[in-house]
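sequence first, predicted model second:
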Amino acid sequence: MSGSAALNVAVLDDYQHVAPSLADWASLQPQANTVFFHDHVSDADALAARLAPFDAVVLMRERTRFDANLLARLPRLKLIVSVGMWNAAIDLDAAKSRGIVVSGTTGGDAAATPALTWSLILAATRNLYGEAASLRAGGWQTRVGMDVNGKTLGVLGLGRIGEAVARIGVAFGMRVIAWSQNLSSERAAEVGVQRVEKDELFREADVLTIHLKLGDRTKGLVGARELGLMKPGAYLVNTSRGPIVSEDALIEALQERRIGGAALDVFDEEPLAAGHPFRFLPNVLATPHIGYVTENTYHVAYPQIVEAIRAWIDGAPIRQL
């Protein structure tokens, strides 16, 4: 990619105002000028208007959706760079048909999401948010926490992240069971856990934690029927993707207290709407999709983003999705 006029690069959804300091964006000059956006725009018309002047767009994971309709409204766009080598928010076929290069980044901290998962498990089962809120308000103890040792951890999806979460469960003295469509008993045994059937996973888990990739087979996989199998005191934890769980069914189960509670880092629509029930239900611990938001991940991702933009400018795109 070459030309006399400077290219315009948009960096979207820099919520923490950190992207400018994490890479050498100046190295792209004079061929490219970079603009950083720290807010989130979900309205399609407003987003298309904002991005109309840009030749390249940088996405922090799946914070903003780039579907075929949006891509068709951005005739100037020729490059998308996303954090990670997989992004369900980008219509890759539509991008390819329009000649838009899509590049990604590798690396990051593989322990980040498992660490947050266990932070949520322990915080939910010991009611840390409620107890801390009571202390700040001048109160004291409000509930009796649940011990995790001796309890059953159900792991839905035993890939890289699920395996890390499962091994920590074993270290905590939990019985760990797992299921996914392709999981074999041999693979589960390698991790030191037991493969069970799907319904058994939901019936027996005291904590059910989700670690599947979102796709046609997993969207809505956890619905009213599955939630109805869970123990009344069990907790559901989701640090994977919101649409894997039926949001309406989960809200109903929580409102009716048919399960003990939920700890959620991911949602159907992000950012979460101001009046959404997950913001105020007393048996929900919600965090704003921070599973991958760590220093190590960002320090790897942003320099690779600049590298990918430079490679595209030089006519040799790298790490194409």
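It's in. Numbers count the residues shown, from 1 in each chain.

CA only for contacts and neighbour counts going forward, please
OK.

grab the nearest non-local neighbour of residue 255.
Using CA to CA, 6 or more residues apart in numbering and skipping residues adjacent in sequence, the residue nearest residue 255 is residue 281, 7.5 Å away.

okay, now the one to match up with it:
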Amino acid sequence: MSLLIVEPLEAEVMQWLAERHPVHYAPDLATEPHQLREALHQVQAVVLPPSVAVDAPLLRAAPRLRVVGRMSGGAENIDAEACRAARVEVVRSLTATASAEAEFVVGALLALLRRVPVLSSDGMLVGRELGCATIGLIGMTPAARMLAQLLPVFGTRVVGYDPSLHQSDPIWTQWGIEPLPLRELMELSDGTALLLGYFQRYRGLLGERVLGFAKHGQVLVCTAHSALVDDTALARVLQEGRILAAWFDTMEPGLLDADRPLHGIAGLQVTPRLAGTTKESRTRAAWGVARRIDELLGATPEPQAEFRSTFPAELPDPSDEPRWR
């Protein structure tokens, strides 16, 4: 077996791959880890959903594996060091979901600003307009580039922060985003969009020292990994009203349990990974991943060893043109 597909793909993409390689489609393996590892023993390439961790134990069960395909662009659940050691390339979409994510963020900001009222000078509780707001983008992802094009159409001021980019980097000018330190961004923004790719060093980036400086009445939209936000600090600012509402498109299991700070907090909304999941984005992602897998399976493999080196690099260079990896 050359290719095992666990993540459902578009029918025409599946057919295209089946015409070129031996393909086995087994979506049930996503919830059967033991059977999945048995199936991987003779596999050269696999397409896995985000729920399946690509880690050292999985790679040890797949001695012939050369490629792991991911339909989502996030790096969560991927052990880059283990892939590098095993010389397994991770193929994932960095741009296919960008426009879908940007549209989702715009819609979420519009909904929160209008739905969560503030007190006006005449004493009435009223909504706000996106066109009169300053929106802070945290993380210069492909979706941020799309937002930098969409938001000014409303008249919105767009500011941004990325821990991997200096404020003098030309990417800010190229994308039309005003760079600010994170504290200043939080102090000025009526709404923030957290888009940053997750790495362990960024865990809890938005903690007490950051959220405590948020502009009163701010709304937060997060399409990134929820671990970037400290849940205790978020619960506190939501209770105080410093942040009026927060919308997370994904959240770590257990964060809303009865013994956790966010349990029962008003103003918190969670959706199940809707931002990048559209018919159009999945089609783009499926074709991009499929073509790259086909290219790699057609290439002559290097001499095999028990562990082999890998991709991806730890962070994509935001100044690069959109690409597949």
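In hand now; what should we look at? Please read these numbers as outputs of a predicted model, since none were measured by experiment.

pretty sure the residue nearest to residue 255 of the first structure sits against residue 257.
No. In this structure, residue 281 of the first structure is not within contact of residue 257 by CA atoms under 8 Å, at 10.5 Å.

wait, a helix at residue 108 of the second structure?
Yes. Checked against DSSP: H, G, I helix; E, B strand; the rest coil, residue 108 of the second structure lies within a helix.

residue in the first structure paired with it?
For residue 108 of the second structure, the aligned position in the first structure is residue 120, judged by TM-score structural alignment.

swap in residue 251 of the second structure?
So residue 251 of the second structure corresponds to residue 267, using TM-score structural alignment.

quick one, what contacts that match?
241, 242, 243 (CA atoms under 8 Å, 6 or more residues apart in numbering).

the second structure: which residue goes with the first one?
Spelled out, it's residue 241 of the first structure. Under TM-score structural alignment, residue 241 of the first structure pairs with residue 225 in the second structure.

so the residue nearest to that match when sequence neighbours are not counted, which state does it fall into?
Leaving aside its sequence neighbours, residue 225 of the second structure sits nearest to residue 198 (CA to CA, 6+ apart; 6.0 Å). When classified by three-state DSSP, residue 198 of the second structure comes out as coil.

the host helix or strand of residue 235 of the second structure vs the first structure, average offset?
Taking DSSP states H and E as the definition, one finds residue 235 of the second structure inside helix 231-240. Its matched residues in the first structure lie on average 3.2 Å from helix 231-240 of the second structure after superposition (mean CA distance after the TM-score superposition for the first structure).

give me the mean distance between the helix or strand encompassing residue 245 of the second structure and the first structure.
Residue 245 of the second structure is part of strand 243-248 when elements are defined by DSSP H and E. In the superposition against the first structure, strand 243-248 of the second structure averages 1.0 Å from its aligned positions (mean CA distance after the TM-score superposition for the first structure).

map residue 36 of the first structure across to the second structure for me.
By TM-score structural alignment, residue 36 of the first structure lines up with residue 26.

the residue nearest to its match when sequence neighbours are not counted and residue 250 of the second structure, how far apart?
Excluding its sequence neighbours, the residue lying closest to residue 26 of the second structure (CA to CA, 6+ apart) is residue 6, at 5.2 Å. According to CA to CA, to the nearest Å, residue 6 of the second structure and residue 250 of the second structure sit 21 Å apart.

neighbour count winner among the two?
Shown here are residue 6 of the second structure and residue 250; by other CA atoms under 10 Å, residue 6 has more neighbours (21 against 18).

tell me if I'm right that the more buried one and residue 45 touch.
No. Using CA under 8 Å as the test, residue 6 of the second structure is too far from residue 45 to be in contact (10.9 Å).

can you pull out the helices in the second structure?
For the second structure, the helices defined by DSSP state H cover 11-18, 33-39, 56-60, 80-85, 98-115, 142-154, 171-175, 182-188, 208-211, 231-240, 279-298.

relative orientation of the last one and helix 11-18 in degrees?
Inter-element angle recorded for helix 279-298 of the second structure and helix 11-18: 0 degrees (by axes from the mean of the first three to the mean of the last three CA atoms, to 10 degrees).

likewise for the fifth one?
For helix 98-115 of the second structure against helix 11-18, the angle between stretch directions is 150 degrees (the same axes, to 10 degrees).

buried set for helix 98-115 of the second structure?
For helix 98-115 of the second structure, the buried set under the neighbour-count rule, 16 or more other CA atoms under 10 Å, comprises 98-106, 108-110, 112-113.

thinking again about what came up before, map the residue nearest to residue 225 of the second structure onto the first structure.
By TM-score structural alignment, residue 198 of the second structure lines up with residue 214.

residues contacting its match?
Counting by CA under 8 Å, 6+ apart, residue 214 of the first structure touches 88, 240, 241, 243, 244.

I am finished for the moment; much appreciated.
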